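Q: Build me a model from this:
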Amino acid sequence: MDLPFVIATLARRGLLTPGSPLRVAAQLNSLRKWSFTIAGELRQAAARDPHRVALIDEQRGEITYAQLLRRAEQLARSLRSAVGIRAGDRIGVLCRNHNGLVETMVAATLLGADSVLVNTGLSAAQLELVAQEQELRALVHDAEFTERIVRLPASVERIDEGRLEELVQQAPPGQLRHPERDGRTIVLTSGTTGTPKGARRRTPSGFKPLVSIIDRIPLHAREQIMIAAPIFHTWGYAALQVSFALRATIVLQRRFEPAATLRALDEHRCTALFAVPVMLQRLLEVPPPAQRPPLKVVAVSGSALPGGLAPRFMDVYGDVIYNLYGSTEVSWASIATPADLRRAPNTAGTPPFGTRLAILDPAGEPVPAGQVGRIFVGNEMLFEGYTSGLGKESHDGLMATGDLGHLDPDGLLFVDGREDDMIISGGENVFPSEVENLLAELPQVREVAVIGVPDPEYGQRLAAYLALHPNETLDPDAVREYVRHYRARFCVPRDVFFVPFLPRNATGKVVTRDLPRPQQR
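A: You can find the predicted model right below:
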C-alpha cells in the first residue's frame, strides 16, 4: 500500500501539478536515465523549471536551474579533459556553502566520480590523512583553505576558486554520456574524537525517501529555502537533495551570522530554513526583527536540541521547528513536529514513513516503554558502509545508531546520550545529557556541556562547562544545588567550569576533547 501514500504525499506537496507535457516528459526521462543522484535531481528540475532561480549566492547572485546545469556540465567536461577525472575517481570538496560546491558535486556525478565532502573545520594533519585514506584524485577548495592543504600528497590536483571558474569557462565542446557507474557522495563523520571516516551515501531508488521527509516536514514545490547547515554535513546535503527535488530556490551564505541570516530570510522571503540547533540559539541572541520572517518550517538536525530551546525559539518565531534525529550512517530515525516539541521539548519525535525503530537490550531484545536501551533504525537510506570496508552493527535489518534512548508510552523517542558517553559513577548509570538539558534551562546559561571524567574513588564523575549570557553570574555551588534539587545525588557535577564559549566543530557539535579537564583528586 506504499504507492497510494507516495502519490498522495507528492500531490499534497505540489509535486504532481500539471505542466507542459514536453517538460514533464523530459523531467521523467532525466530521472529514468540519471536516477535520483544529485545530478539526476538537478536535471529533472532543469527540465521542468529551466528558468526558475535555483541558487541565490551572496557573492554571485542568482542562477537559474538551466544555467546551473550548464555550468556543471561545462565543469565536468573540463575536469575530464584538463584534470583527467574518470568514473570511479574521488574528488574532495573543501568548500563553504556556495555555487562552486554545488557545481563540483554535480560535475563529479556526471562523470561517475565520487564527491568526498570535507569538513571545513579539519586541521592540516587531518586533511592529509583524509586525502590519503580516501585516495583523492583532486581537491576543490575555497581560497581561505590554501594554507591548510600544503601537506596534501603531490598526486592530488589542487583546484581553487579561481581555477574552478577557469575550468567552467574554458570547457571543451562535446557531449557527456552517462558514465559506466553512478557517482556517489561520501560524507565524512564529524571527527570530534579522531580522524573522520568516509561514509558512502546510498542513492535513493525512488520517491519514498523524499516522501519520508516531506510527509512529516511540510515542504512544498517551489519553496524559497535557506540552507544554513553546512552542505558538507549529512543534514546540509540532505537539504540540497530535497530542495532540488522540490525545484526550490535555495539561498546560500558562506558563513552563518545571525543578523545576516535574518536579513536574508526577509529579503528573499524564505519560507523554510535548514539549520543545526546551535544556529537557533544564536538567532535568539540577536534582537528579533520588527516583522517576523515568513518562515513556515525551520528544520534542524545534526545534534541534540538543548533543553528548552525549541519552545523559546517558537515563542519568538512561531511553531515552525521540525527536529530530525539521525546520523550519517542511518540517515534519519525520527522527526519531531512543533506539536511534539511543545509537549516534550527534548523529544526526537516518532519514525516517519518507511522507517522502523527499536530500543534493544544487550541481547538484542526489545525493552519496555520507559526503559533505556540501544537505538536501532531501519530505512531505505542506511549507508553502504565506510570507505575502509567496515560497517555498523546491525540486528534484524536494523542498524545501530550508537545512541541510547527510550520510548515513552505514546511512542515518542527520547535520546539519552551516546553509548560511549554514559558513565558509571559509584555503580550508578549516569547520562550526561540529562544533566546538560537540566542546566540549559537556567536563564543565565547561554550554552552548556556535561561530560564524564575519571574519578579515583567513584570510577567516573560528571564535569559541567557553562558559558553564560553577558552580564550574568552563577557560582559552582548554585549550579550543584540546582542539580541536586531536581536529580539524584550521583547526577550532581563535582566539577563546574565557567568558560567564555564551548569549542564546536563546523557542524555545531561540541568538541569535548578541547574542554579543560579537572585535576585528579
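Q: From now on I want contacts and neighbour counts done on CA atoms only, so please keep to that.
A: Fine.
Q: quick one, what contacts Tyr317?
A: Shown in contact with Tyr317 (CA atoms under 8 Å, 6 or more residues apart in numbering): 292-293, 295.
Q: got it, and Arg269?
A: Taking CA under 8 Å, 6+ apart as the contact definition, Arg269 lies against 224, 293-294.
Q: Now, those that are in strands?
A: Gln224 (DSSP state E).
Q: before we move on, the earlier item: kindly reformat the contacts of Tyr317 as TSV containing distance to Asn346.
A: Putting the contacts of Tyr317 into TSV (distance: CA to CA, whole Å) gives the following:
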residue	distance to Asn346
Arg292	25
Pro293	25
Leu295	22
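Q: I'd like to know which of the residues you listed are buried.
A: 293, 295 (16 or more other CA atoms under 10 Å).
Q: which one of the contacts of Tyr317 sits closest to Ala229?
A: Minimum distance to Ala229 across the contacts of Tyr317 is 16.0 Å, recorded for Leu295 (CA to CA).
Q: Just give me the neighbour total for the closest residue to that closest one other than its chain neighbours.
A: In space, and not counting its chain neighbours, Leu295 is closest to Thr271: 4.2 Å by CA to CA, 6 or more residues apart in numbering. Neighbours of Thr271 under the rule other CA atoms under 10 Å: 19.
Q: so who does Thr271 touch?
A: 223-225, 265, 293-297.
Q: any chance of those residues in JSON lines, plus distance to Asp396?
A: JSON lines is the format used below for those (distance: CA to CA, whole Å):
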{"residue": "Glu223", "distance to Asp396": "38"}
{"residue": "Gln224", "distance to Asp396": "40"}
{"residue": "Ile225", "distance to Asp396": "37"}
{"residue": "Leu265", "distance to Asp396": "44"}
{"residue": "Pro293", "distance to Asp396": "45"}
{"residue": "Pro294", "distance to Asp396": "44"}
{"residue": "Leu295", "distance to Asp396": "40"}
{"residue": "Lys296", "distance to Asp396": "38"}
{"residue": "Val297", "distance to Asp396": "35"}
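Q: Here is a second sequence; please produce its structure as well for comparison:
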Amino acid sequence: MGQTSTEAAPAVQFETVVAAVRAHAADNPQAMAFTFGDEVMTFAELDAGSNRAANGLTALGVQAGDRIAYLGKNIHLYFEVLLGALKIGAVMTPVNWRLAVPEVVYVLNDCQAKVLFVGEGFAPLVEQARAAVPRLATVIGIDTSDGAADWTDYRSWRDGFPADDPHREGGTEDDAIQLYTSGTTGHPKGAILTNRSILSSRPSAVAVEDMRPWQVPIPGEVTLLAMPCFHISGTGTGLGTMFAGTGAIVLPEYDPTKALEMIENYPISKIFMVPAAIQIMLNHPRVAEVDFSRLKFITYGASPIPLDLMRAAMDRFGCGFVQMYGMTETSGTIVTLDPEDHVPEGSPKMRSVGKPLPGVEIKIIDSEGNAVPPRVVGEIATRSTKNMKGYWNKPEATTSTIDAEGWLRTGDAGYMDEDGYLYIHDRVKDMIISGGENVYPAEVENAIYSHPKVADVAVIGVPDAKWGEAVKACVVVKPGETLTEAEVIAHSRQHVAGYKCPKSVDFIPALPRNASGKVLRRELRAPYWEGMDRAVN
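A: Sure thing, here's the model as predicted:
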C-alpha cells in the first residue's frame, strides 16, 4: 500500500452517495475502498459489484422506495449491497444483530423488507424469525455457510447479473438509509435518512475551507471501521470514506487484538471508538508494543471520556482526540469537541461536547419551546440539513420530534455557555446509554413485566465505570411469590437483546409514583448518582 499524502484532497461536491463512488471509480479505480480480512475491494470493484447487485435487486422486483435489509456483523459486502440498493432508489435497513428474535421480527415487518441479506452465524436467528415475516420473499446469505436450503449465495447471485450501471438512483431528497432507534413506548422507530442528510458536513460534500482539520480527507488515508453498521457510527464511517475516496479496514466487530493488528499492518490514521472501547484497548497486554505514530485522530462518542482515561490515551496513542455528539436522527455528528480542547490538565470546556459543526444550529428550549439564555438548562434542539426526514410510518412521532420550522428535539437536557460550547446535563427522555448502545426503559420493562411473578417494574440507568451506564431493574414481586435476580435477567433475555437486559436487580416493596401515577424514576436513580455533577455518565 502506498504512502499517505499529507495534502488535502481538492473539494468536490456530490449530490448523492452514488455520484461520489461513481466519480472515485472513474478517477482512481485501483484505490482501495474496503479491506476485509485478506480481501481488498477497489473503488472500481465496488462500483461494478454494486451495479450487479442493483440489477439483481431489480430482477427480484425491488423498486424505488422499497426497503431491503441486512442482518449480520460488519463486512465490506454490506456497503456493496447498500450502494446497489441506492443505485435503483431502494433503501437499506441494517438490523441490529444483537436483538432477540421478537425484536428482529418487528423491525423486518415494520420496514416491509422484500429481501434480507444475512451474514455468517445468523441463519438460526433468521430461520426462527422468518415465518413471522410474511412480506419477506428472498433471503440471501453473505459469506454464510449455515443458511437454509432455499437461501441464495450472495456472490453467485450477484455475479449472475451484468455490471452495467442502471442509472436509476434517487435524488438528493430521496430516502437512502433507514436506521432503527430504540423506542420510548417499547418499539423501535425507523429514522429515514436521505442522500442530503447523510452527505451533509461529510468530506467531499463540504468545502475543505469549511472543514475542521480532522475532517479534511487526505488521499490514501485509511480509517479503521470497527463500530457496528446497524449504528450510524458504523454505516456513517463507511459512507464517509466512500464520499472522500479514501479506504477503510472493516472489522466484523470491535476486537482490541484485531484492531491493534490492523494498526500495525496498515497506515490507519483515523478510528472511531466509544470510550469503553478505548479503555479496553489501553488495557490490552500488547498495547505497549504497537507503533501508533501513523494514527492522527481518535474520534469518540456516546459518552464523555473521563479525564484520567483521556490522559492515559493521549500518552499512549499520541494523537488528537475529537468528541462527537449526535444521534441517528441527525445522521450522526452535529457537535464536536476538537483536539485543541482536549488538554491533559483538564479544563471546564472538557465537560462540554464542543461546538456545532458548520451549518448546524443548536438552541436550548424550555418546556414550551422558547429559547433560554446561556447556562440555563433546557432541552437541546437542532436544525440543519443533517436532520432525518422523519420516522417511517409514524407521523405523530415525527411531528412531536421535528417542528414546522425544522427544529429537532433531541431528548437531551443541557445548556450552552457564552462561547457556544454545548454541555449535556441530563436526559429529558428516560434513555440509558450503556457501552454506546441506546436502551429505553419501556422496552426492558415490557419484557420483565411479562414474568408471571412480577407485579411492577421500573428500569433505570446507574453509573458504571466500564460501560458509562448500566441497566438496573427495580422490581416489585407479587404477594406470596419469590423471585431472584438471575430469574429476572434470564427472563429478559428471552425478549430483548442482551445489552438491554438488567445487569442488576433491586427488589423493592413499591415503586415511587406521583399523584397521577407516574413512576418517579429520578427518585429511584438519585442514590446512585449522588455526588456526581450530572445525571448522565
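Q: circling back: once you map the contacts of Arg269 of structure 1 onto structure 2, which are still in contact?
A: Compared against structure 2 with both residues aligned by TM-score structural alignment, their matches' CA atoms under 8 Å, the contacts of Arg269 of structure 1 retain 224, 294.
Q: out of the contacts of Arg269 of structure 1, who's nearest Ala138 of structure 1?
A: For those, the minimum distance to Ala138 of structure 1 (CA to CA) is 32.9 Å, reached by Gln224.
Q: mind checking how far the closest one is from Ile217 of structure 1?
A: Between Gln224 of structure 1 and Ile217 of structure 1 the distance is 15 Å, computed by CA to CA, to the nearest Å.
Q: hmm, who's touching stretch 23-37 of structure 1?
A: Outside of stretch 23-37 of structure 1, the residues within contact range by CA under 8 Å, 6+ apart are 40-41, 43-48, 109, 178, 182-184, 203-206.
Q: among these, which are in helices?
A: 40-41, 43-48, 109 (DSSP state H).
Q: on that earlier part again, out of the contacts of Arg269 of structure 1, which comes closest to Ala248 of structure 1?
A: Gln224 (5.9 Å).
Q: burial count for that closest one?
A: Using other CA under 10 Å, Gln224 of structure 1 has 26 other residues around it.
Q: go on, the one 3 residues further on?
A: Residues near Ile227 of structure 1, counting by other CA under 10 Å, number 24.
Q: need the contact list for it.
A: By CA under 8 Å, 6+ apart, Ile227 of structure 1 lies in contact with 236, 239-240, 250-252, 273-275.
Q: for Pro306 of structure 1, same thing?
A: 277, 346, 436-437, 440.
Q: ok so, going back, which two in the ones in helices among the contacts of stretch 23-37 of structure 1 are spaced the farthest apart?
A: Pairwise distances among these were taken by CA to CA; the largest, 20.2 Å, belongs to Arg48 and Thr109.
Q: neighbour-wise, which of these two wins?
A: Using other CA under 10 Å as the criterion, Arg48 of structure 1 and Thr109 rank with Thr109 on top: 27 against 23.
Q: all helices for the stretch 201-350 of structure 2, in order.
A: Using DSSP state H, counting those that start in this stretch, the helices assigned to the stretch 201-350 of structure 2 run over residues 232-244, 256-265, 275-282, 307-317.
Q: out of the ones you listed, deepest packed?
A: helix 232-244 (a mean of 24; mean count of other CA atoms under 10 Å).
Q: From Met399 of structure 1, how far out is Ala138 of structure 1?
A: On the measure of CA to CA, Ala138 of structure 1 and Met399 of structure 1 end up 33 Å apart.
Q: swap that for Val483 of structure 1, sorry
A: The gap separating Val483 of structure 1 from Met399 of structure 1 is 35 Å, by CA to CA.
Q: Could you do Glu393 of structure 1 as well?
A: Glu393 of structure 1 is 6 Å from Met399 of structure 1, by CA to CA.
Q: okay, the two: which has more neighbours?
A: Between Glu393 of structure 1 and Met399, counted using other CA under 10 Å, the more crowded position is Met399 (22 against 11).
Q: Aligned to the more buried one, what sits in structure 2?
A: Using TM-score structural alignment, the equivalent of Met399 of structure 1 in structure 2 is Leu408.
Q: Likewise for Asp408 of structure 1?
A: Aligning on TM-score structural alignment places Asp408 of structure 1 opposite Asp417 in structure 2.
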